[in-house]
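Trainee: Here you go, sequence then predicted model.
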Amino acid sequence: MMRRSLTATPGPARLRISLAAQQNGCASGATEVTSARAAIATAQAGLTAAAAADTAARTRYLAATQAVAGARKTMLRVQRQRPYRSARVAHAKSAVAIVTKTMITRRAQSGKATAALTAARTGLSIATTRLAGATSRWKTTCAAVKVTQQKLTGTAPTAELTARAAAISRDVVTQVRATFTTADATTVYGITVHRSVAFAFQRMIDDAKADGIVLSGGGFRTRQRQIELRKINGCPDISTAPASSCRVPTAIPGRSLHEIGLAVDITSGGKTLTAKSAGFAWLKAHADEYGFANLPSEPWHWSITGS
């Protein structure tokens, strides 16, 4: 957000404070939505299990009631037989008592299963309501971020801010390059970048996707990989030849912002961006909102300095 954070007036300062809070809220909202979606999945699994248990319990209860009916029918038949046989009647009565006891147990089990199913349905309903609320709050907060960013865009002298932002970006590069280790890098959707730009980069990818533009690419690479690319791209001299002398422009090892995770070669749909691609058009219109600028000679190359 570096290019949108410079201003000398109180109004924009307040806007920046609001923007920071909104961005935090947007990030927290995303976490809340993810949690709510997980709760939905858990509740749905619980409902599926409860429904299966209820069906099984009902089936067992039905079988038990049928067994009772059969036992009673047998008992009546034995009681009517002549000559009357006390032992057979006693045995039939015992059978009725046993299956009746089983039926009572099955009825209780079925009742519990039905109650559990009702609770599972209620749980899913609550989880669904929570997800709807979390999603609504998240979208509202993230929409507020865009509104505040748009307000900030028009609150300061553009030329002055651009110059100051560029100067700060160069200072950041100098400071990062002096102390950079791979521990300073993190991964955003499979793209390794410096952690200082990770949040802004992730928001840029997310917002582009929301507009129908799917972006990917390659960020950090080691100095050794930069040397290999210089060889592959036919640079006249690995250490001294300017990037423009290579078949594909490739920075001198030690100067590439890729080596400190502050540049990304962006692709869309698995293809390198061109000046006529939809991905480039979107980035040209929006990338500076997230602190990224393009190297004019390379439509795919975006960094915090545009170099």
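Mentor: Sure, I can see it. Residues are numbered from 1 along each chain as shown.

Trainee: Only C-alpha atoms from now on, for both contacts and neighbour counts.
Mentor: OK.

Trainee: What segments of the stretch 51-200 of the chain are helices?
Mentor: With DSSP state H, counting those that start in this stretch applied, the stretch 51-200 of the chain shows helices at 86-153, 158-179, 195-210, listed in chain order.

Trainee: which other helices and strands contact the helix or strand where I17 lies?
Mentor: Assessed by DSSP states H and E, I17 sits inside helix 10-80. Here helix 10-80 touches helix 86-153, going by 3 or more C-alpha pairs under 8 Å, 6 or more residues apart in numbering; DSSP states H and E.

Trainee: I'd like the distance from the helix it packs on to the chain centre, please.
Mentor: 27 Å (C-alpha atoms, centre = their mean, to the nearest Å).

Trainee: ok, and here's another one to check against it:
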Amino acid sequence: MPSRRFAAAVTLTLATAAPILAVPTAAQAAVPEAARNYSTLMYRSLTADATMAKLRATLAEQKKTVTVRDTEVAAATRNDAAVQRRLSAVTVAHQDARDRLAAAEQALNEAKGDLSVVTKQRPRKKAALDLAQKAVVSATTSRDIRRKKLHDAAALLTAARTNAKTAAAELTTALTAHGAATTATEQTRRRIATAATAASLAAQASTISKTVVDQVRPTFAITDTTAVYGVTVHRNVAFAFKRMVDDAAAAGVQISGGGFRTRQRQIELRTINGCPDVWTAPASSCRVPTAIPGRSLHEIGLAVDISSGGKTISRKTKAFTWLRANAAKYGYVNLPSEAWHWSITGG
């Protein structure tokens, strides 16, 4: 919590600095578990609407896919039924051809037997011999025709069996694809039905904010910070802070400010702001309320003194009005005694 002169000076410096964008991702550094969880919750909260829109778009496409798969299954089912009918007919025809060949072979054997009898007759009867020989020739021709028809029927049966296997495989493939599409659709429906809202995720983050402070402070290092549009903050709040600045700008509100500061700078501010004692006097005893060194959230990058248009904001400014209505969505809470001071706990 700086003096007004210091806050204004910091604000002016930051406002004129070249913006450095933090990468908008969830927790990146090997930081305490609570900080990682907080970062993840805020990331999910601030992307919840986009995530839901993506899920709904995915569901719409999946429904289209299911419709296509329905059509494919219906077509494969019809084809399989037609192929099975064809296989049944060809199987009957093949058996009929076998039976006819067997009958033709039997007739040929009988004709040959008759010829043998006639040939052995004495005296031979030419007319009977000619008739028996013609019968053998005729039976042989009939047998050969039946053999050809059986060969053709066997080829048709082989083709029909192959087609039946192909049709069955295609039906299985269609059913499998349909099942996968249906399962994916149901999974997306469940994700939509059980998806947490942005507000509930932000509320969860808020409940662990004090734990975040308690865990971050003992292990904090400057390398845990990053710059967002010239404002240095802890990297686990960088995504949320950037979104807040961007969304404010989209609403016509420019916000910047002073974020992280060192322990040494906090000590200097205690002196500048007229605290009776640097290390023990309460913040309220200072001319401008200033936290005891080691207790300020600025020292771990979890607080920002907000400025707008190069000036520290007050409760009468447009920026404060916007923040009061929206900052909680980004995990920032105002310290009631200082309109410009916003942190993840309000402290």
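Mentor: Right, received. Where do you want to start? Since the model is a prediction, treat every value here as computed from it, not as a measurement.

Trainee: Would you report the TM-score computed for these chains?
Mentor: Overlay of the two chains. TM-score (TM-score structural alignment, normalised by the length of the first structure): 0.50; 169 aligned residues with a C-alpha RMSD of 3.1 Å.

Trainee: Name the nearest residue to the equivalent of S284 of the second structure over in the first structure, sequence neighbours excluded.
Mentor: Per TM-score structural alignment, the equivalent position to S284 of the second structure in the first structure is S244. Closest residue in space to S244 of the first structure, ignoring its immediate chain neighbours: T250 at 7.3 Å, by C-alpha to C-alpha, 6 or more residues apart in numbering.

Trainee: one step back: which secondary structure state is assigned to the match of S284 of the second structure?
Mentor: helix (DSSP: H, G, I helix; E, B strand; the rest coil).

Trainee: what's the burial count for it?
Mentor: Residues lying near S244 of the first structure (other C-alpha atoms under 10 Å) number 12.

Trainee: cool, and the one 5 residues further on?
Mentor: As a burial measure, the neighbour count of P249 of the first structure was computed by other C-alpha under 10 Å and equals 17.

Trainee: Next one: the nearest residue to it once chain neighbours are set aside from S307 of the first structure, what distance?
Mentor: Of all residues not flanking P249 of the first structure in the chain, A243 sits nearest, at 4.8 Å (C-alpha to C-alpha, 6+ apart). According to C-alpha to C-alpha, to the nearest Å, A243 of the first structure stands 11 Å off from S307 of the first structure.

Trainee: separation between the residue nearest the centre of the first structure and A263 of the first structure?
Mentor: The residue lying closest to the centre of the first structure (C-alpha atoms, centre = their mean) is T34, at 6.5 Å. Taking C-alpha to C-alpha as the measure, T34 of the first structure falls 29 Å from A263 of the first structure.

Trainee: now do G218 of the first structure
Mentor: Distance from G218 of the first structure to A263 of the first structure, by C-alpha to C-alpha: 9 Å.

Trainee: Between the two, point out the one with more neighbours.
Mentor: Comparing G218 of the first structure with A263 by neighbour count (other C-alpha under 10 Å), the higher total belongs to A263, at 28 against 17.

Trainee: which residue sits closest to that one in space, ignoring its chain neighbours?
Mentor: Leaving aside its chain neighbours, A263 of the first structure sits nearest to S303 (4.1 Å; criterion: C-alpha to C-alpha, 6+ apart).

Trainee: What is the equivalent residue in the second structure for that neighbour?
Mentor: Match for S303 of the first structure (TM-score structural alignment): S343.

Trainee: Now which residue in the first structure aligns to T226 of the second structure?
Mentor: Checking TM-score structural alignment: T226 of the second structure goes with T186.

Trainee: what's the helix or strand for I266 of the first structure?
Mentor: For I266 of the first structure, the host element (DSSP H and E) is strand 263-268.

Trainee: in what helix or strand does D130 of the second structure lie?
Mentor: helix 126-194.

Trainee: Report the distance from that helix to the chain centre.
Mentor: So, by C-alpha atoms, centre = their mean, the centroid of helix 126-194 of the second structure is 44 Å from its chain's centroid.

Trainee: Summarise which helices and strands that helix is packed against.
Mentor: helix 48-120.

Trainee: Other residues contacting stretch 224-238 of the first structure?
Mentor: Around stretch 224-238 of the first structure, the neighbours that count as contacts under C-alpha atoms under 8 Å, 6 or more residues apart in numbering are 241, 243, 245-253, 256, 259.

Trainee: Tell me the one of the residues you listed nearest L19 of the first structure?
Mentor: E259 (30.3 Å; C-alpha to C-alpha).

Trainee: SS state for that closest one?
Mentor: Per three-state DSSP, E259 of the first structure ends up helix.
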